[in-house]
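Participant: no sequence on this one, just coordinates:
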């Protein structure tokens, strides 16, 4: 999304040549492939961990830090921690790429002479940047915090913040730019308020 916005705002005349169907397929394949490889490595390592502290995970889904709490193997824990650090490095590199893309976008947007043009560009970029920042910061906190800093309620809140909130917000962020959807939401709110009175 950040690269798409970067090309659309910073190089609009080259948009179709840079982001053709081939480039989109390559970017989607890279994202899906890296996600699959990451999941495969973590799953293989998790299944190799001996569990000796029970079999109840204090979470609403089975995530890696919670499984590591049940493990009694130091070598498996170190191996998984190494995988988590590697994954965090990749996420951080993606985050740096996104931030650099948005720095370039904001430099171009701030040079737009019309207030309406600047507002339109910021309205498409800031929500995406906010959701990505929320996801990455809470995921870093969930996976890389020390075990001594862990509590079940804090773990649950952080897990909801990175696993439920961003995917829930994405449809609203990307569809609220659509005029028809905005009008439908306004009408729904007005009907709801009218029926309550």
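Facilitator: Arrived safely. Only a predicted model underlies this, so the values are computations on that prediction, with no experimental measurement involved. Numbering: from 1, shown residues only.

Participant: from here on, contacts and neighbour counts on C-alpha atoms
Facilitator: Noted.

Participant: What are the boundaries of the helices in this protein?
Facilitator: 2-10, 15-18, 21-47, 64-70, 74-109, 115-144, 152-163, 165-175, 179-196 (DSSP state H).

Participant: Mean neighbour count for the ones you listed - can I get that in a markdown table?
Facilitator: Formatted as a markdown table, the helices of the chain follow (neighbours: other C-alpha atoms under 10 Å):
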| stretch | mean neighbour count |
| --- | --- |
| helix 2-10 | 18 |
| helix 15-18 | 13 |
| helix 21-47 | 13 |
| helix 64-70 | 18 |
| helix 74-109 | 16 |
| helix 115-144 | 16 |
| helix 152-163 | 16 |
| helix 165-175 | 13 |
| helix 179-196 | 11 |
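
Participant: of all the ones you listed, which lies closest to residue 53?
Facilitator: For the helices of the chain, proximity to residue 53 was assessed by C-alpha to C-alpha; helix 64-70 is nearest, at 4.7 Å.

Participant: coming back round to it: any chance of the helices of the chain in a markdown table, with distance to residue 53 too?
Facilitator: Formatted as a markdown table, those follow (distance: least, C-alpha to C-alpha, whole Å):
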| stretch | distance to residue 53 |
| --- | --- |
| helix 2-10 | 43 |
| helix 15-18 | 53 |
| helix 21-47 | 15 |
| helix 64-70 | 5 |
| helix 74-109 | 13 |
| helix 115-144 | 20 |
| helix 152-163 | 16 |
| helix 165-175 | 31 |
| helix 179-196 | 49 |
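
Participant: Of all these, which one comes closest to residue 57?
Facilitator: That would be helix 64-70 among the helices of the chain, by C-alpha to C-alpha, at 6.1 Å.

Participant: so what does that closest one touch, helix or strand wise?
Facilitator: Judged by 3 or more C-alpha pairs under 8 Å, 6 or more residues apart in numbering; DSSP states H and E, helix 64-70 is in contact with helix 21-47, helix 115-144.

Participant: Mind listing residues that contact that helix?
Facilitator: 42, 46, 51-55, 57-59, 77, 142-143 (C-alpha atoms under 8 Å, 6 or more residues apart in numbering).

Participant: Looking at the residues you listed, which one is closest to residue 177?
Facilitator: Distance to residue 177, by C-alpha to C-alpha, is smallest for residue 142 among the contacts of helix 64-70, at 31.8 Å.

Participant: Second structure follows, compare the two:
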């Protein structure tokens, strides 16, 4: 499905490109020109990428394998891990291929396709974090009605709706960014991926309208879901404070602390890239923040949820024990 959609988008971008005197390709600025540092960076980022794939795949496999984890909370968690895998796989392989100093060109169509997938999976990630906050709100504030409210059909609709809403917001934005006129036939992007802000910096015309639309999309993807998360946790905090036993308050808070940690990391870094005024940002800062939400957050997600969740840790322990037993036999 992704490949079919990629080639469809590539055709659309190519036809769009024929109608403007823009570049035929982009190149990414190399991180360093030192061969030794290039090898170290390649090995380091490759190791992080493998850890991201293994960690998130382990969560998906454990949730699917154990019926005790077939609940809305773990259903959302496994989908979040799936988005993290797609999210990093959109950018990291191309980044690794360009790390050794050879500037491999990417066409306008390819750049637009990468931008679309990167923004779509990132936006769906943010929406899904808001959905998880609502799930925690229902579980803590309305525990007796939890199974009646969080039905399987509603959970599927929320996940599909998160991805669909992200596509509806990012597809027009990607088309708008790729339709601006560029000066030259081969331009260098001071980044390791085709993101909207660094591509807009290469435009030949005034991009204030494009920047305004980018801020509007950022508000829908970042600000509104974050406000909904804050509202959910406001009512959750009130409910937790009403619990008389200290053990009950601790257990209720432990189910939310992992999610809050991920929310602060995800929304904090993304807001610094997409919601800050362009005059107060630099390309190098954007690239540094992009490294955080491309590598660090997808890597921390499985670690945070695993280390802070007894059910997942127990399921992982059983999986390891079964594998060790089968290998022994």
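Facilitator: That came through, no problem. Predicted model only: the values in this text are computed from it and were never measured.

Participant: Quick TM-score on the pair, please.
Facilitator: Once superposed, chain against chain, the TM-score is 0.83 (TM-score structural alignment, normalised by the length of structure 1); 184 aligned residues with a C-alpha RMSD of 2.3 Å.

Participant: Redo the helices and strands packed on helix 64-70 of structure 1 as a markdown table? Include distance to residue 67 of structure 1.
Facilitator: As requested, those are arranged in a markdown table below (distance: least, C-alpha to C-alpha, whole Å):
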| stretch | distance to residue 67 of structure 1 |
| --- | --- |
| helix 21-47 | 8 |
| helix 115-144 | 12 |
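
Participant: Would you tell me which of the ones you listed gets closest to residue 15 of structure 1?
Facilitator: Comparing these by C-alpha to C-alpha, helix 21-47 comes nearest, at 11.1 Å.

Participant: so that closest one matches what in structure 2?
Facilitator: Using TM-score structural alignment, helix 21-47 of structure 1 corresponds to residues 152-178 of structure 2.

Participant: what's the mean gap between that stretch and the aligned bit of structure 1?
Facilitator: Stretch 152-178 of structure 2, aligned to structure 1 and superposed, deviates on average by 1.3 Å (mean C-alpha distance after the TM-score superposition for structure 1).

Participant: quick check, distance from that stretch to the centre of its chain.
Facilitator: From the chain centre to the centre of stretch 152-178 of structure 2 is a distance of 13 Å (C-alpha atoms, centre = their mean, to the nearest Å).

Participant: which among the contacts of helix 64-70 of structure 1 gets closest to residue 158 of structure 1?
Facilitator: Among the contacts of helix 64-70 of structure 1, and counting by C-alpha to C-alpha, the member closest to residue 158 of structure 1 is residue 142, at 6.3 Å.

Participant: ok, that closest one to residue 162 of structure 1 distance?
Facilitator: Residue 142 of structure 1 sits 9 Å away from residue 162 of structure 1, going by C-alpha to C-alpha, to the nearest Å.

Participant: And for residue 151 of structure 1?
Facilitator: Taken as C-alpha to C-alpha, the span from residue 151 of structure 1 to residue 162 of structure 1 is 17 Å.

Participant: What of residue 73 of structure 1?
Facilitator: Plainly put, residue 73 of structure 1 is 28 Å away from residue 162 of structure 1 if you go by C-alpha to C-alpha.

Participant: Counterpart of residue 84 of structure 1 over in structure 2?
Facilitator: So, by TM-score structural alignment, residue 84 of structure 1 is matched to residue 214.

Participant: Quick one: residues contacting its match.
Facilitator: 173, 274.

Participant: Now with 6 Å, please.
Facilitator: Applying C-alpha atoms under 6 Å, 6 or more residues apart in numbering to residue 214 of structure 2 gives no contacts.

Participant: quick one, what contacts residue 146 of structure 2?
Facilitator: Counting by C-alpha under 6 Å, 6+ apart, residue 146 of structure 2 touches 138, 139.

Participant: can you tell me how far it sits from residue 156 of structure 2?
Facilitator: Distance from residue 146 of structure 2 to residue 156 of structure 2, counting by C-alpha to C-alpha: 16 Å.

Participant: can you pull the contacts of the equivalent of residue 174 of structure 1 over in structure 2?
Facilitator: Matched to structure 2 by TM-score structural alignment, residue 174 of structure 1 sits across from residue 305. The neighbourhood of residue 305 of structure 2, defined by C-alpha under 6 Å, 6+ apart, consists of residue 258.

Participant: Check the gap between residue 305 of structure 2 and residue 288 of structure 2 for me.
Facilitator: 25 Å.

Participant: do the same with residue 279 of structure 2
Facilitator: 17 Å.

Participant: Residue 189 of structure 2 now?
Facilitator: Remark: distance between residue 189 of structure 2 and residue 288 of structure 2 (C-alpha to C-alpha) = 14 Å.

Participant: element containing the residue minimising distance to the centre of structure 2, please.
Facilitator: Nearest residue to the geometric centre of structure 2 (C-alpha atoms, centre = their mean): residue 122, 3.4 Å. Assessed by DSSP states H and E, residue 122 of structure 2 sits inside helix 108-141.

Participant: counterpart of residue 55 of structure 2 in structure 1?
Facilitator: For residue 55 of structure 2, no residue is aligned by TM-score structural alignment.
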